[in-house]
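**Q** pasting the sequence and the predicted coordinates here, then a few questions.
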Amino acid sequence: MPTPHQPSQPSSFNRILQQYQRRWHQQLVRSLLLLSLILTSFVVVELLNIERIATGIPATFKLLNEMWPPDFSRFPQWLAPIFDTLAMSIAGTAIAIGLSLPLCLLAASNTTPHPIAFYIARAVLNITRAIPELILGMVLVAAVGFGKLPGTLALGLHSVGMVGKFFAEAIELSDQAPVEAARSVGATTPQVIVHSILPQVFPRMADVTFYRWEYNFRASMVLGAVGAGGIGLEIISALRILQYQQVSALLLVVLIMVTLVDGLSNYLRKDFVK
C-alpha cells in the first residue's frame, strides 16, 4: 500500500510512458516537417517532373555515346593547364593559411586580445566564407583580367573563412592545463601561444590544410568557367565547340589527377598528423 508521500509504481510508469509518447510525437512532427520541406524542394527544382526526366534520359545516353571514345590528341597541350591547376591550388591554399593564422588567433576566445578584435575577426571569416569562390573569381577576373592570378586569389580568399574557422575552433578546444602552467612561470601571451597552444593544435591544423588543398584543386577546375585558367578552361572551351570526345578525355585526366592529389595528401597527412 503506497504511502501518501510515495507515488505508486503504476503512476510512475504512466508518467514515464507519457513523457516517452510526448517525445515520440515531437520527433514525428519534426520528421514530417522535414519530409515536407524535402518534398517541396523536389517540386521546386522539378525533380518530380517525370515527363522531363523521361525525356532527358535518352538525351543523356546520346551525349555519352558522343563522348566515346575519348580523344587524347591534344594531351600535350593540356600539360601546361594541368600544372597551372595544381599551382593554383597550392598557392591558393598557402594564401589561405597565411591569412588564417593571425585571424584564427583573434577569432578564438581564449587567445583574442579584446572582444572587439574577436567580433571583427569572426565577421571577416564569415564574410569570406559566405562568398563562393566562383563569384570571387568573376569579380577578380573583372578586376585583374583573365588568367591564373584571379583564380588563385579567389581560392585563397574564399578558403580563409573555412580554414580560419576550423583553426579558431581547434584553439578554443585546446587543453588549458599547459596554458595555465606556462602562465604560472611568467610566460608572456606570445610565448603561451607558441609553446603551449600551437603544439596542441598543429596536427589538427595540418589535417585541415591538406583537406583544403584537395578541395581547392577541385575548385580550381570550376574557376576555369569564368576564365580563371587551368584545366577547367580547357573543359569549358571543349564544351563550347561541342568536342565531347575531348571533354571525356579531359574528365578522365581530371579523375586521374584528383586521385593522385588525394593519395599524396593522405601520404603527407600521415607524416604531419600524429
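**A** Yep, that arrived.
**Q** from now on I want contacts and neighbour counts done on CA atoms only, so please keep to that.
**A** Will do.
**Q** residues in contact with the helix or strand containing residue 181?
**A** Residue 181 belongs to helix 176-184 when assigned by DSSP states H and E. If you take CA atoms under 8 Å, 6 or more residues apart in numbering as the criterion, helix 176-184 is touched by 192, 196-197.
**Q** make it 10 Å
**A** Contact partners of helix 176-184, identified using CA atoms under 10 Å, 6 or more residues apart in numbering, comprise 110, 186-189, 191-193, 195-197, 200.
**Q** could you do stretch 35-46 as well?
**A** Contact partners of stretch 35-46, identified using CA under 10 Å, 6+ apart, comprise 29-34, 47-49, 52-53.
**Q** how about 8 Å then?
**A** Stretch 35-46 is touched from outside by 48-49, with contacts defined as CA under 8 Å, 6+ apart.
**Q** ok, stretch 232-240 next?
**A** Against stretch 232-240 from outside (CA under 8 Å, 6+ apart): 78, 81, 220-227, 244, 246-247, 250-251.
**Q** now the buried members of those.
**A** The neighbour-count test (16 or more other CA atoms under 10 Å) marks 78, 81, 220-227, 244, 246-247, 250-251 as buried among these.
**Q** need the max-distance pair from the residues you listed.
**A** 220 and 244 (21.1 Å; CA to CA).
**Q** among the contacts of helix 176-184, name the ones in helices.
**A** Residues of those located in helices (DSSP state H): 189, 191-192, 200.
**Q** of these, closest to residue 160?
**A** Nearest to residue 160 among those is residue 200, at 21.0 Å by CA to CA.
**Q** check contacts around the closest residue to the closest one other than its chain neighbours.
**A** What sits nearest to residue 200 in space, not counting adjacent residues and going by CA to CA, 6 or more residues apart in numbering, is residue 174, at 6.5 Å. With contact set as CA under 8 Å, 6+ apart, residue 174 has these partners: 197, 200-201.
**Q** what about versus this one:
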Amino acid sequence: MEAVLAEGGRRALRGYGGALLGGAVIVAAFFYADALNFARYRDALPTLWALLADSLPPDFSRWRSWGRPLAETLAMSICGTVIATVAAAPLGAIAARGSGHRIAGAAVRLMLNTIRSIPGVVWGVLFVAAVGFGPLPGLLALACHSTGMLGKFYAEIIEHVDPMPGDALRSHGGSRLAVLRFTVLPQILPRIADVTLYRWEHNVRAATVLGVVGAGGIGLELVTAFHLFEYREAMALILVILGVVSLINLIGAWLRGRFLASA
C-alpha cells in the first residue's frame, strides 16, 4: 500500500513539474514575442480605427474586373486539393503505422513531415520562380503543402481503423478485397471526405494569400489595392473574399452532411 501511495505521489510531482515547465515556456514565449509590452498597444486601436475610417464605404466600382481573379482563386483551390488528395491517398496508406513496411512507412512519414513543414507561401515563391507568375504556381504550392497535411490525416485515420469487423469477416472466409470493401472503407471514407473538404475550404483562403507572392487570383488584386492606398477598394475585395469563403463553408458543410448520410 505504501509503495502504491509513493508511486502515486511521484506521478503527481512529475505532473506538477511538467505543468510548471509548460507554464514557464508559455510565459517566456510571450515575453520573447514582446506580447507583454503594453506600451506598444497604446496607439493600436486609434490606428486601426483610422484605417477602418479610410476604407469606408467600400468601393465596388471595379467589380467587373474581379471575375477572372476570383475564378483563378477558386481554380487554384480546387486543383490543388484534387492533386493533393490523389497523392496523399497512397502515401497515407504507406505511412500508416502497422499497415505496411516499417522502413517505407518511416520514409514516407519523414517526407510528408518535410513537405508540410515548408509554409505554403514559401512553396509559392519557389514555384513562381520555377514556372512564372499566375495561378499555376499557386495550385502547385497548394498541392504540395496539402499533400503533406492530408497524407498525415489519412495515415492517422487508417491507423485508427477497428480491426475486429475485418477479423470477423475474415474468419468466415471473406477475402482481403471483401474486408477492405465492407469493413475498412465504411470506417475511413466519411472521415477522409470530412478532412478533404475542410482542406478545400482552407485552400480557398490560402489561395488568396498566395497572391502576395505573385500567384495570381483575387489576392493579387487585394495586395495591389493596398500598395496603391486604395483602402476602400481593398475593403470591397475583403468583403467579396469573405462572401466567397462563407459560401464555400456552406457548400462544404452540405457535402459533408450528404456524404455522411449516405455512408
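**A** Nice, I can see it. Model, not experiment: these values are computed from the prediction.
**Q** inside helices: which ones of the contacts of stretch 232-240 of structure 1?
**A** Per DSSP H, these map to helices at 78, 81, 220-222, 244, 246-247, 250-251.
**Q** so which of these is the closest to residue 90 of structure 1?
**A** The shortest approach to residue 90 of structure 1 among those belongs to residue 220, at 10.2 Å (CA to CA).
**Q** I'd say that closest one and residue 226 touch.
**A** No. At 10.7 Å, residue 220 of structure 1 does not count as touching residue 226 under the criterion of CA atoms under 8 Å.
**Q** where do the strands sit along structure 2?
**A** For structure 2, applying DSSP state E gives no strands.
**Q** next up, the contacts around the aligned partner of residue 92 of structure 2 in structure 1.
**A** Mapped onto structure 1 by TM-score structural alignment, residue 92 of structure 2 lines up with residue 104. The contact partners of residue 104 of structure 1, by CA under 8 Å, 6+ apart, come to 121, 164-165, 167-168.
**Q** just give the closest residue to residue 104 of structure 1, not the sequence neighbours.
**A** Nearest residue to residue 104 of structure 1, sequence neighbours excluded (CA to CA, 6+ apart): residue 168, at 4.5 Å.
**Q** just give me the neighbour total for the one you found.
**A** Neighbours of residue 168 of structure 1 under the rule other CA atoms under 10 Å: 26.
**Q** surely it and residue 107 touch.
**A** Yes. Here residue 168 of structure 1 lies in contact with residue 107, judged by CA under 8 Å, at a distance of 5.9 Å.
**Q** just checking, which of the contacts of residue 104 of structure 1 belong to helices?
**A** Judged by DSSP H, the subset of the contacts of residue 104 of structure 1 located in helices is 121, 164-165, 167-168.
**Q** quick one on the thing from earlier: which of the contacts of residue 174 of structure 1 still touch in structure 2?
**A** Contacts conserved in structure 2 for those, using both residues aligned by TM-score structural alignment, their matches' CA atoms under 8 Å: 197, 200-201.
**Q** so which of the residues you listed is the closest to residue 150 of structure 1?
**A** Taking those together and measuring to residue 150 of structure 1 by CA to CA, the closest member is residue 201, at 31.3 Å.
**Q** tally up the residues packed near the aligned residue in structure 2 for that closest one, please.
**A** Under the alignment (TM-score structural alignment), residue 201 of structure 1 pairs with residue 188 of structure 2. Around residue 188 of structure 2 there are 17 other residues, counting by other CA under 10 Å.
**Q** and residue 188 of structure 2, what does it touch?
**A** By CA under 8 Å, 6+ apart, the residues touching residue 188 of structure 2 are 157-158, 161.
**Q** how does it look with 7 Å?
**A** 157-158 (CA atoms under 7 Å, 6 or more residues apart in numbering).
**Q** I'd like to know how far it sits from residue 175 of structure 2.
**A** To residue 175 of structure 2, residue 188 of structure 2 is 19 Å away according to CA to CA, to the nearest Å.
**Q** could you report the separation of the aligned residue in structure 1 for residue 236 of structure 2 from residue 84 of structure 1?
**A** Per TM-score structural alignment, the equivalent position to residue 236 of structure 2 in structure 1 is residue 249. Relative to residue 84 of structure 1, residue 249 of structure 1 is positioned 18 Å away (CA to CA).
**Q** just residue 47 of structure 1 next, same as before
**A** Distance from residue 47 of structure 1 to residue 84 of structure 1, counting by CA to CA: 37 Å.
**Q** and those two? Which one has more around it.
**A** Under the neighbour definition other CA under 10 Å, residue 47 of structure 1 and residue 84 were set side by side, and residue 84 has more, 19 against 12.
**Q** ok, the counterpart of the more buried one in structure 2 - contacts?
**A** The alignment partner of residue 84 of structure 1 in structure 2, by TM-score structural alignment, is residue 72. Neighbour list for residue 72 of structure 2: 135, 217 [criterion: CA under 7 Å, 6+ apart].
**Q** now with 10 Å, please.
**A** Taking CA under 10 Å, 6+ apart as the test, what residue 72 of structure 2 contacts is 66, 78, 134-136, 138-139, 207-208, 215-219.
**Q** then residue 257 of structure 1?
**A** Going by CA under 10 Å, 6+ apart, the list of residues near residue 257 of structure 1 reads 82, 86, 217-218, 251, 263.
**Q** among the residues you listed, who's most crowded?
**A** Result: residue 217 is most packed of those (other CA under 10 Å), 24 neighbours.
**Q** and it, what's its match in structure 2?
**A** Counting by TM-score structural alignment, residue 217 of structure 1 lines up with residue 204 in structure 2.
**Q** what's the closest non-adjacent residue to its match?
**A** That would be residue 77: by CA to CA, 6+ apart, it lies 5.1 Å from residue 204 of structure 2.
**Q** same check, this time on residue 170 of structure 1
**A** Here the residue nearest residue 170 of structure 1, using CA to CA, 6+ apart, is residue 201, at 6.0 Å.
**Q** how near is the closest residue in space to residue 193 of structure 1 that isn't next to it in sequence to residue 117 of structure 1?
**A** The shortest distance from residue 193 of structure 1 to any non-neighbouring residue, by CA to CA, 6+ apart, is to residue 111 (7.6 Å). Counting by CA to CA, the gap from residue 111 of structure 1 to residue 117 of structure 1 is 10 Å.
**Q** what touches both of these two?
**A** Contacts common to residue 111 of structure 1 and residue 117, judged by CA under 10 Å, 6+ apart, are residue 105.
**Q** circling back: and the residue nearest to residue 104 of structure 1, what pairs with it in structure 2?
**A** In structure 2, residue 168 of structure 1 lines up with residue 155, judged by TM-score structural alignment.
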